[in-house]
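> what follows is a predicted structure for the sequence shown.
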Amino acid sequence: MFLIALAVAPGIAVCLFIYSLNKYGKESMRHLVIAFILGMAATLPALLVQLMAEDVRTEPWRHSIVSYIWYAFAVVALSEEGSKFLVLRLYAYPKRDFREPFDGVVYGVMIGMGFATVENIEYVRQFGLETGVSRFFLAIPAHAAFAVLMGYLVGRAKFERGRSFGLLVKGLLVAVLFHGSFDFFLFVQQNREITHYLSTGMLSFGAFATFYIAVRLAMRALRMHQAMKEEAAEADAGSTGEESNQPINYKQSENDG
């Protein structure tokens, strides 16, 4: 029971933290719970793709650099982030309570943490306490960062009509890029020839650097939008004489990338 709690708690904690940041115009709790559950279900198509890919990764190609790149980016990262993206785009995006870009972050994190929770349960079940603790400090925050980056761009896509398609594609690709890079540095440590020239410490540093950059960018996106929300709320309160609980009127500059 303790191991299950260890597997589930981090994802729930991240969801609550992100939800608490949205002070204006909160989303329906029922919709968020469904998004979390759909994120859990999204592990199934991703797993199916990865199982099919295993049949292709035969020796000796299996342990080549090209194989690791293909598996990390085109198989694992694309199948996992793609599954989460489809839930975000098809379920959350059309919702009426998806009223501002930050709602993309909230829904994205709910979906991402649902996905990560299933992964966590399976890893802890197979490998025990040590794996659960290590994922608590690295894998879960990484998944959260990928979800924030994707969710922020998908959120912008809904409100920047002329750039919607490009931002949707960018949201998916950014998540795949960081996820694939993170996994690549971990996967390649399985090759003894590579670790003969590059220590596992150096490769682990590559994974950590990817994680660090993704988290920094995710936190930057959160800070930028929180500042916009607070500025808009203060302006609204100044004009009405009382605090507003409505979502901000978001309008993005055409020159902002």
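Looks like it arrived, so ask away.

> only C-alpha atoms for contact and neighbour calcs from this point on.
OK.

> quick one, helices of the protein?
2-21, 29-41, 43-56, 65-69, 78-87, 101-127, 129-137, 139-159, 164-187, 192-197, 200-240 (DSSP state H).

> here comes the other one, which I'd like you to weigh against the first:
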Amino acid sequence: MHQGVAAVCKLPPLRFHLQFKVAQCSAIRYDFLMLIYIALGIAFVVPLLFLFLVRKFDLFATGRYAVNVVTLIWGVIAYLLAVQVNSTAIELGWATRSQVIRVIAPIAEELLKSLILIYLVQRADFNYIVDGAIYGFGAGIGFAIIENYEYVMGHQEIALTIAVARVFSTNLVHATGSGLIGTVLAYRRGDRSWVGWLFLLFGYAFSMSFHMGFNTMVNAGGFLIVAIAFGAVGVGLIWYAIRRGLKTQKEWVGEKLTEADRATKSETKALTKIEDLPREILAPVEKQFGSDKAKLVQKMMLRQAEMGIKRKLLDSTPNEGKRREIELLIEDIKKDVKTMRDQIGPYCMMLVRQVYLEQDIKIWDAIGARIAQSSTGQVGGGLWDRTGERIKSSKAQEEQP
């Protein structure tokens, strides 16, 4: 495309052709620039959209947007540092360009991206695997965005193709690597035994190997569909890690969130079924009291869940200073929950509790109905009827000569 533009612009400036040729050059140049702008837009917006979608998996909403912005910025910094490391390795003759792409770059880049995660996972406001996966994904996306810019501007003649190919492959590989490392760092925080260390080492090794495999395949001229498949597998791994983390968090909430935190059993039960919260709890509240109250109820219940998660984290935090920080956060959450309860009001809270109590009553009513349906009239239902019949049958057989 560059050659085409240059050829047109170098035509002899004949007077009667001048106006037409200038217009033609301008039109071609305008189209060329538009393609680059579109490519840059794709390279910037689509990765952020992926991060936004991954955040949707965080049903307890423990991951903070502000922290994700920090991880994005760190991803950019990690890229700039990685460029220096990779360039130095080639300039000093430590490795060839091919070796850097296939081995050194994946190791250096995953280590650099994870530095922010090592810091975040030590903080009292960090929760568990879900936070680690989302923050790690953010660091990878930040790294990928600035790398996209370099590739698009360095290959302007195929800028659009580069942008589309990268956002669905390389970008997701970067996000997967740091997301998995964030996951294992979070797991290690909760398990300080040798198993936790082993899990951490495996996570780093797997992320680097996954990255190496992708780079080797691309460097060898692999098909684009294979590169995209790598990205899809990466997203699947992050999704699985978050789902496992959510399952554990629900167990923690059910175990640690008690009436001492002014959380009734029905509220705790609702939070252990967080997927049903919009349909089972918020919909009736919105219908009866409006959307503002429903949003406030949701916010209150999510804060309750975070309180239960942090109480569980106290069990795996031996450092007294860190324990005190977590305890202070729990106290702040309790104050927030109390304030929100007052804003919600007693009548709305009664509805919230009644919804789940009614569900329990319906379940037991259904069980009772099934028992009564199978019964022949004896109190206790069909189970006892059948037991009595078997005893009678056994006695009759014994009495036979």
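Cool, got the structure. The model shown is predicted, which means the values in this text are computed figures rather than measured ones.

> TM-score of the superposition?
The TM-score (TM-score structural alignment, normalised by the length of structure 1) is 0.77; 232 aligned residues with a Cα RMSD of 3.0 Å.

> aligned to residue 75 of structure 2, what sits in structure 1?
Alignment of residue 75 of structure 2 against structure 1 is given by TM-score structural alignment, with residue 39 as its counterpart.

> tell me the contacts of its match?
Neighbouring residues of residue 39 of structure 1 by Cα atoms under 8 Å, 6 or more residues apart in numbering: 84, 87, 110, 111, 112, 113, 114, 115.

> residues near the residue mapped onto the fifth one from structure 2, how many?
Going back to what we said before, that points to residue 112 of structure 1. Taking TM-score structural alignment, residue 112 of structure 1 has residue 140 as its aligned residue in structure 2. Counted with other Cα atoms under 10 Å, the burial measure for residue 140 of structure 2 works out to 33 neighbours.

> any idea how far residue 140 of structure 2 lies from residue 77 of structure 2?
Going from residue 140 of structure 2 to residue 77 of structure 2 by Cα to Cα, to the nearest Å gives 11 Å.

> cool, and residue 351 of structure 2?
Residue 351 of structure 2 sits 49 Å away from residue 77 of structure 2, taking Cα to Cα as the criterion.

> and for residue 170 of structure 2?
In this structure, residue 170 of structure 2 and residue 77 of structure 2 are 18 Å apart, going by Cα to Cα.

> compare neighbour counts for these two and give me the winner.
More neighbours surround residue 170 than the other of residue 170 of structure 2 and residue 77, with 23 against 17 (other Cα under 10 Å).

> residue in structure 1 paired with the more buried one?
Following TM-score structural alignment, the counterpart assigned to residue 170 of structure 2 within structure 1 is residue 139.

> what does residue 124 of structure 2 give?
Looks like residue 124 of structure 2 aligns to residue 96 there (TM-score structural alignment).

> which residue sits closest to residue 132 of structure 1, ignoring its sequence neighbours?
residue 124 (5.3 Å; Cα to Cα, 6 or more residues apart in numbering).

> what does that neighbour correspond to in structure 2?
In structure 2, the position corresponding to residue 124 of structure 1 is occupied by residue 152, as judged by TM-score structural alignment.

> try residue 241 of structure 1
Residue 241 of structure 1 is assigned residue 266 in structure 2 as its aligned equivalent, the criterion being TM-score structural alignment.

> give me the neighbour count for its match.
Neighbours of residue 266 of structure 2 (other Cα under 10 Å): 18.

> what do you get for residue 78 of structure 2?
Using other Cα under 10 Å, residue 78 of structure 2 has 24 other residues around it.

> try residue 33 of structure 1
15.

> the nearest residue to it once chain neighbours are set aside and residue 179 of structure 1: what is the separation?
Closest residue to residue 33 of structure 1 apart from its sequence neighbours, by Cα to Cα, 6+ apart: residue 110 at 7.7 Å. Relative to residue 179 of structure 1, residue 110 of structure 1 is positioned 17 Å away (Cα to Cα).
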